[in-house]
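Engineer: Only the shape, not the letters, is given here:
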């Protein structure tokens, strides 16, 4: 069963299509937006008699309202080799589960959904244009869980902004961000006109579920480089420390660029994402 999460944005939607989000579009009767002269909005049903009788110039006044509108919700996913890591969990399966939940959540809230993925190159076969998908995107989720993660970088994601359209979107940027911080900052900068939620996908086996003693083979999946280490408590503590420092660095950097990251470790829980949005970010 696919679990939905609840999300909200602090900005006003620009879409003329009705939805659940605060909008800059006039119309409907959802949000009172002030009084205007009758000639500016000649709708007798919204006539405000008290305000009209109190107008010193004798002008008729009508109440103006703003409708609630839909927004675009887009997932941009990193499919480079490191995103195929299997440890305590399975990053590929975790990302597929998140995409299924995001698509279902968008459908539940009446919003349009889109999907873009890439590594060194954008995966055109997985591209979904932003529109309403009744019931989510089960076919995409099945293909996404099976696609090979072999790319040596996530460089193509810088092109994703070109596929997002003009309206401001809620964008979930999904990656383990195992690349230089400057590249991550540049990627977020390319999406600056949108509301970006960085979703950091890690596996605890990468840094926490390590043996106290013994030989460990460490491999960089994107370069193919391998190194054999003799694990001991002090080295294990250094692994944990480095990941902790990386977490703080990503959190500080992403927060300055918009939103703090959501750390998705081992498995996805829809309630945790709901709490992220309810926390006020």
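Structural biologist: Structure received. From a predicted model like this one, the values you see are computed outputs, not experimental measurements.

Engineer: From here on, just use CA atoms for contacts and neighbour counts.
Structural biologist: Fine.

Engineer: measure residue 46 to residue 40 for me?
Structural biologist: With distances defined as C-alpha to C-alpha, to the nearest Å, the gap from residue 46 to residue 40 amounts to 12 Å.

Engineer: Between these two, which is the more surrounded one?
Structural biologist: residue 46 (16 against 10; other C-alpha atoms under 10 Å).

Engineer: Tell me which residues touch that one, please.
Structural biologist: Neighbour list for residue 46: 62-64 [criterion: C-alpha atoms under 8 Å, 6 or more residues apart in numbering].

Engineer: Structure two is appended below for comparative analysis:
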């Protein structure tokens, strides 16, 4: 995925997913998001008695004059702030499995797009990748447009490998204790109990799961002939492939099992108050941005 090929698309996707939080954020650096702290300027919030907010510079003369009790009123403002978005990419071996799409490249594209969106918001961004039981903190928090390409290229340079969730748990444990924005990009080839453990580890943060799905890996291709037939099957967790003989019942059972697993994972997400932003084969920019806006806290 060269920058010449996907540069304009990467920038456009980043601009499309610029975020606005509904909840106030606790940062102290001036930025684009609603903050928890009061300031001399910013977004007007309300009026308060001067005893509750003793700042005569913000005196509202009009409201003070008409107050029936003669209590001076002052204006209160909300100081806009910034956040740090931590992009976490699950690069376990299953992400190397390819069918209708290259999910490794999709993960790289999305990592770069979130770095671009952070730059557009004035926010900082950081990148970490998990390789099964291993964790790599690839890029520390920072700012700058050059991070868009750096995030993408870093994810592309790492070969998906490993199994397990220890890497993801280690990344979660290393995050700042203060609530921050975390984007988890994964193919979600996890047991429901493992997904629940991962969500619990990120529970104190504003977590956005991005679920990379491949339609071809969720179907069974037996060629053009009638069943029974020969199909190349991939283990979703390891990415290994094997040729197997399939009858109609086995195909139906395999498809039903995959559908049941997706339903179980959705149920785990819902039980933790999370909704995944799903990417099936390719990024549909408008739909992606709409879902992202809905799931942001």
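Structural biologist: Sure thing, it's come through. Small disclaimer: the values here were computed from a predicted structure and weren't measured.

Engineer: And the TM-score between these chains?
Structural biologist: Counting by TM-score structural alignment, normalised by the length of the first structure, the TM-score of this superposition works out to 0.88. Behind it: 278 aligned residues with a C-alpha RMSD of 2.4 Å.

Engineer: After alignment, which residue of the first structure pairs with residue 107 of the second structure?
Structural biologist: Under the alignment defined by TM-score structural alignment, residue 107 of the second structure corresponds to residue 95 in the first structure.

Engineer: What lies in contact with the helix or strand encompassing that match?
Structural biologist: Residue 95 of the first structure belongs to helix 91-108 when elements are defined using DSSP states H and E. Outside of helix 91-108 of the first structure, the residues that reach it under the criterion C-alpha under 8 Å, 6+ apart are 2-6, 73, 75, 83-85, 112-113, 132-138, 141-142, 144-146, 174, 201-203, 266-268, 270.

Engineer: of those residues, buried ones?
Structural biologist: Of the members of those, the ones counted as buried by neighbours, 16 or more other C-alpha atoms under 10 Å, are 4-6, 73, 75, 83-85, 112-113, 132-133, 136-137, 141, 144-145, 174, 201-203, 266-268, 270.

Engineer: quick revisit: buried among the contacts of residue 46 of the first structure? Make that a PyMOL selection.
Structural biologist: One line in PyMOL is enough to select the buried members of the contacts of residue 46 of the first structure, burial here meaning 16+ other C-alpha under 10 Å:
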select buried, resi 62+63+64
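
Engineer: The buried ones among the contacts of helix 91-108 of the first structure in strands, which ones?
Structural biologist: 73, 75, 112-113, 174, 201-202 (DSSP state E).

Engineer: Which of the contacts of residue 46 of the first structure fall in strands?
Structural biologist: Of the positions in the contacts of residue 46 of the first structure, 62-64 sit in strands, assigned by DSSP E.

Engineer: Give me the distance from stretch 229-247 of the second structure to the chain's centre.
Structural biologist: For stretch 229-247 of the second structure, the separation from the chain centroid amounts to 31 Å (computed by C-alpha atoms, centre = their mean, to the nearest Å).

Engineer: Could you double-check that residue 228 of the first structure lies in contact with residue 215?
Structural biologist: Yes. Contact criterion C-alpha atoms under 8 Å: residue 228 of the first structure and residue 215 qualify, at 6.7 Å.

Engineer: What does residue 180 of the first structure correspond to in the second structure?
Structural biologist: Per TM-score structural alignment, the equivalent position to residue 180 of the first structure in the second structure is residue 191.

Engineer: what separates its match from residue 276 of the second structure, distance-wise?
Structural biologist: Using C-alpha to C-alpha, we find residue 191 of the second structure at a distance of 16 Å from residue 276 of the second structure.

Engineer: Please say which of the two ends up with more neighbours.
Structural biologist: A count of neighbours by other C-alpha under 10 Å puts residue 276 above the other of residue 191 of the second structure and residue 276, at 20 against 14.

Engineer: and the more buried one, what pairs with it in the first structure?
Structural biologist: Under the pairing rule here (TM-score structural alignment), the equivalent of residue 276 of the second structure within the first structure is residue 261.

Engineer: element containing the closest residue to its match other than its chain neighbours?
Structural biologist: When the adjacent residues along the chain are set aside, residue 261 of the first structure lies closest to residue 198, with 4.7 Å between them (C-alpha to C-alpha, 6 or more residues apart in numbering). Secondary structure here is read from DSSP H and E; on that basis residue 198 of the first structure sits in strand 195-202.

Engineer: could the ones in strands among the contacts of residue 46 of the first structure be laid out in JSON lines, adding distance to residue 246 of the first structure?
Structural biologist: Shown next, in JSON lines, are those (distance: C-alpha to C-alpha, whole Å):
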{"residue": "62", "distance to residue 246 of the first structure": "56"}
{"residue": "63", "distance to residue 246 of the first structure": "52"}
{"residue": "64", "distance to residue 246 of the first structure": "50"}
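
Engineer: Between the residues you listed, which sits nearest residue 27 of the first structure?
Structural biologist: Within those, the smallest distance to residue 27 of the first structure is 7.5 Å, found for residue 64 (C-alpha to C-alpha).

Engineer: pull the longest helix from the first structure.
Structural biologist: Secondary structure of the first structure per DSSP state H: the longest helix is helix 233-257.

Engineer: In the first structure, what sits opposite residue 285 of the second structure in the alignment?
Structural biologist: Under TM-score structural alignment, residue 285 of the second structure pairs with residue 270 in the first structure.

Engineer: pretty sure residue 139 of the second structure contacts residue 129?
Structural biologist: No. The pair residue 139 of the second structure and residue 129 does not pass the contact test of C-alpha under 8 Å, sitting 9.7 Å apart.

Engineer: separation between the match of residue 276 of the second structure and residue 254 of the first structure?
Structural biologist: Residue 261 of the first structure is 6 Å from residue 254 of the first structure, where distance means C-alpha to C-alpha.

Engineer: on that earlier part again, pretty sure the residue nearest to residue 261 of the first structure is touching residue 174, no?
Structural biologist: Yes. With contact defined as C-alpha under 8 Å, residue 198 of the first structure and residue 174 form a contacting pair (6.2 Å).
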